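**Student:** Any chance you can model this:
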Amino acid sequence: MDATEDQETLALARSGDGEAFRRLTDPYRHELQVHCYRILGSVQDAEDLLQETLLAAWRGLAGFEGRASVRSWLYRIATNRCLNALRDSARRPQDRVAPPVEVPLPEPTRRRGEPTWLEPYPDVLLEELPDRTPGPEARYEMRESVSLAFLVALQQLPPRQRAVLVLRDVLGFRAAEVADMLDSTETAVASALRRARVTLAAEMPEADRDRAPLPDSPVERRIVEEFARAFERGDVDAVLDLLTDDVWLTMPPLPLEYQGHAAVGHFLSTIALRDRRRYVLVPTRANGQPAFGAYLRDPRTPILHAHGVLVLTLRGERVAAMTRFVDTGVLSRFGLPRSLRRGDVRPWG
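**Tutor:** Down below sits the predicted model:
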């Protein structure tokens, strides 16, 4: 849509033309949803905030003077709606309760102060994003900016720093644009960005960036298949052979993290794969990474019960992190059911 068409469409939308409003905003729907997801960490919350953003934009068209682009205006609305949602959730912490665990868990390598409220994002939704080049000041590529490592690190930032870092370093908006979006000053934006970068650098070392094999490459497929076979057999030693020495195991939202072969091996043998528990892993993708819907076998029936989503972070030819999302409710986002029959899935061998 060129500038003239854009102005004509805007004029029609202001007159109450719903179809014109959709033409004006539809090109940005998917990227706005991902933006809300980055800040909030929840797919459902991101969808809700997207709808709030579009409703606010529809109601506020009369006040849109066109000094900024429609895209920047929508990002302003979406970002501030997200910050309001984070403030509201902070006031009502009882709304979010970490799920109970089945058995007492081993002492973790690291215990975070707060739960990590993060959900996996289905790759099928990422495929709907427009091929839009970030602004010239962006520091992260699309693939990295939706990775679990990046998002977990992002969740450690205060909300305003989180928003500034995403707007500046992921989307590449200029400092003046971000200051305008947040009703702030360029000096305050620069200060927030410096603090955010320090925290992110500590959470995401530079050496770990860009070291994963390409998605769906032969290397990635081989690692994923070997991991799935070993995990489905309940072979802890074979799983450990596929992990980096400094591998992390996390289970959002639980604030417990396990690092290294000894800690992860102990967790697998005493918790995940204890008492000859066996799983079926159904392949999918989340956050640009290989993932599985995990289903627990029931030896008394042919039914397989949902046991969350397991996402792998690869480094070179090894698995550097395993992230198990314990909420089975996220499976529906990946088109996966709550239960399966054994005959419905093919074992990895």
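**Student:** make it CA atoms for all contacts and neighbour counts henceforth
**Tutor:** Noted.
**Student:** Could you pull out the helices in this structure for me?
**Tutor:** Secondary structure of the chain (DSSP state H): helices located at 3-14, 18-25, 29-40, 43-59, 70-91, 123-126, 142-145, 148-155, 159-165, 175-181, 186-203, 218-233, 236-241, 260-267.
**Student:** Adding distance to Tyr295, write those helices out as JSON lines.
**Tutor:** JSON lines is the format used below for the helices of the chain (distance: least, Cα to Cα, whole Å):
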{"stretch": "helix 3-14", "distance to Tyr295": "48"}
{"stretch": "helix 18-25", "distance to Tyr295": "39"}
{"stretch": "helix 29-40", "distance to Tyr295": "26"}
{"stretch": "helix 43-59", "distance to Tyr295": "22"}
{"stretch": "helix 70-91", "distance to Tyr295": "31"}
{"stretch": "helix 123-126", "distance to Tyr295": "20"}
{"stretch": "helix 142-145", "distance to Tyr295": "28"}
{"stretch": "helix 148-155", "distance to Tyr295": "22"}
{"stretch": "helix 159-165", "distance to Tyr295": "34"}
{"stretch": "helix 175-181", "distance to Tyr295": "44"}
{"stretch": "helix 186-203", "distance to Tyr295": "31"}
{"stretch": "helix 218-233", "distance to Tyr295": "10"}
{"stretch": "helix 236-241", "distance to Tyr295": "17"}
{"stretch": "helix 260-267", "distance to Tyr295": "18"}
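**Student:** Could you also give me the structure for this next sequence, so I can compare it with the first?
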Amino acid sequence: MPGSEKPDEQQIRSLVARAQSGDARAFEKLLKLHQHGLLRFCRSMLGSSSEAEDVLQDVYLGAWRQLSTLKSSEALGVWLYRIARHRCIDHLRKRTPVPHDLHTEENSTGSVPLHGQRSTEIPETYAENRVAMLDLRRYVGELPQNQRESWVLKEIHHLSYASISEIVGEPVATVRGRIARARTTLAERMQPWR
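**Tutor:** Prediction:
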């Protein structure tokens, strides 16, 4: 596996087999393939970068302990997201509610990235776009948890409805409905920005 290239399916199968045999380095390589997406997903679920990083460590530990339950290398991503989802839900249940200003933490949800100003963008347009993205991030954070997680997995992580269904443990029709409701709510809330 050369430096920055993504491994092919055969290499991933080999890494999974080695990891399941106890090879920690192979497991680490598998996690690196998904770490950015998992971190963004945890941020979107928890609304906090620091909490997401802590929970992600629990995800890694849980994945290592449950590695024998991974049935195929093709299911690795879905399997990791399912573990992450469960860890986030557990963390949310234990969390003491605290006020959270979404504007104070840089890219707190991880669900709607704020891009830097482009050299061709007019400063006023950049400022408006940034405020719109902050509003969108806030509205995503206000969605019911089941809608938010499904919307983030579809719109940000570009997973299929079938994969999302596996991750959240609900039928595809339920996932489609949640995403549709989330899209409708977000479209209504973002109406002033059109």
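**Student:** Quick TM-score on the pair, please.
**Tutor:** The TM-score (TM-score structural alignment, normalised by the length of structure 2) is 0.76; 171 aligned residues with a Cα RMSD of 2.7 Å.
**Student:** among the helices of structure 1, which is nearest Ile303 of structure 1?
**Tutor:** For the helices of structure 1, proximity to Ile303 of structure 1 was assessed by Cα to Cα; helix 218-233 is nearest, at 15.7 Å.
**Student:** residue range for that closest one in structure 2?
**Tutor:** Mapping helix 218-233 of structure 1 onto structure 2 (TM-score structural alignment) gives no aligned residues.
**Student:** Give me the buried positions along that helix.
**Tutor:** By neighbour count, with 16 or more other Cα atoms under 10 Å as the criterion, the buried positions of helix 218-233 of structure 1 are 220, 223-224, 227-233.
**Student:** still on that earlier bit, of all the helices of structure 1, which one comes closest to Val247 of structure 1?
**Tutor:** With distances scored as Cα to Cα, the stretch of these nearest to Val247 of structure 1 is helix 260-267 (5.1 Å).
**Student:** Report all helices and strands that that closest one contacts.
**Tutor:** Helices and strands touching helix 260-267 of structure 1, as assessed by 3 or more Cα pairs under 8 Å, 6 or more residues apart in numbering; DSSP states H and E, comprise helix 236-241, strand 243-251.
**Student:** Show me what the last one is in contact with.
**Tutor:** The list of residues contacting strand 243-251 of structure 1 from outside it, by Cα atoms under 8 Å, 6 or more residues apart in numbering, reads 256-261, 264, 315, 318-326.
**Student:** could you give the angle of it to helix 218-233?
**Tutor:** Our comparison of strand 243-251 of structure 1 with helix 218-233, counting by axes from the mean of the first three to the mean of the last three Cα atoms, to 10 degrees, yields an angle of 60 degrees.
**Student:** so who does Leu67 of structure 2 touch?
**Tutor:** Residues in contact with Leu67 of structure 2, defined by Cα under 8 Å, 6+ apart, are 19-20.
**Student:** In structure 2, what sits opposite Leu148 of structure 1 in the alignment?
**Tutor:** In structure 2, the residue paired with Leu148 of structure 1 is Leu134, using TM-score structural alignment.
**Student:** Need the nearest residue in space to its match, chain neighbours excluded.
**Tutor:** Counting by Cα to Cα, 6 or more residues apart in numbering, Leu134 of structure 2 lies nearest to His103, which is 7.0 Å off, once chain neighbours are set aside.
**Student:** that older thread, quick one: which of the helices and strands packed on helix 260-267 of structure 1 is nearest Trp73 of structure 1?
**Tutor:** With respect to Trp73 of structure 1, and counting by Cα to Cα, the nearest of those is strand 243-251 at 36.4 Å.
**Student:** And the closest one, what's buried?
**Tutor:** Residues of strand 243-251 of structure 1 classed as buried under the neighbour-count rule (16+ other Cα under 10 Å) are 243-244, 247-251.
**Student:** what range in structure 2 does that strand sit on?
**Tutor:** Strand 243-251 of structure 1 falls opposite no residue of structure 2 when the two are matched by TM-score structural alignment.
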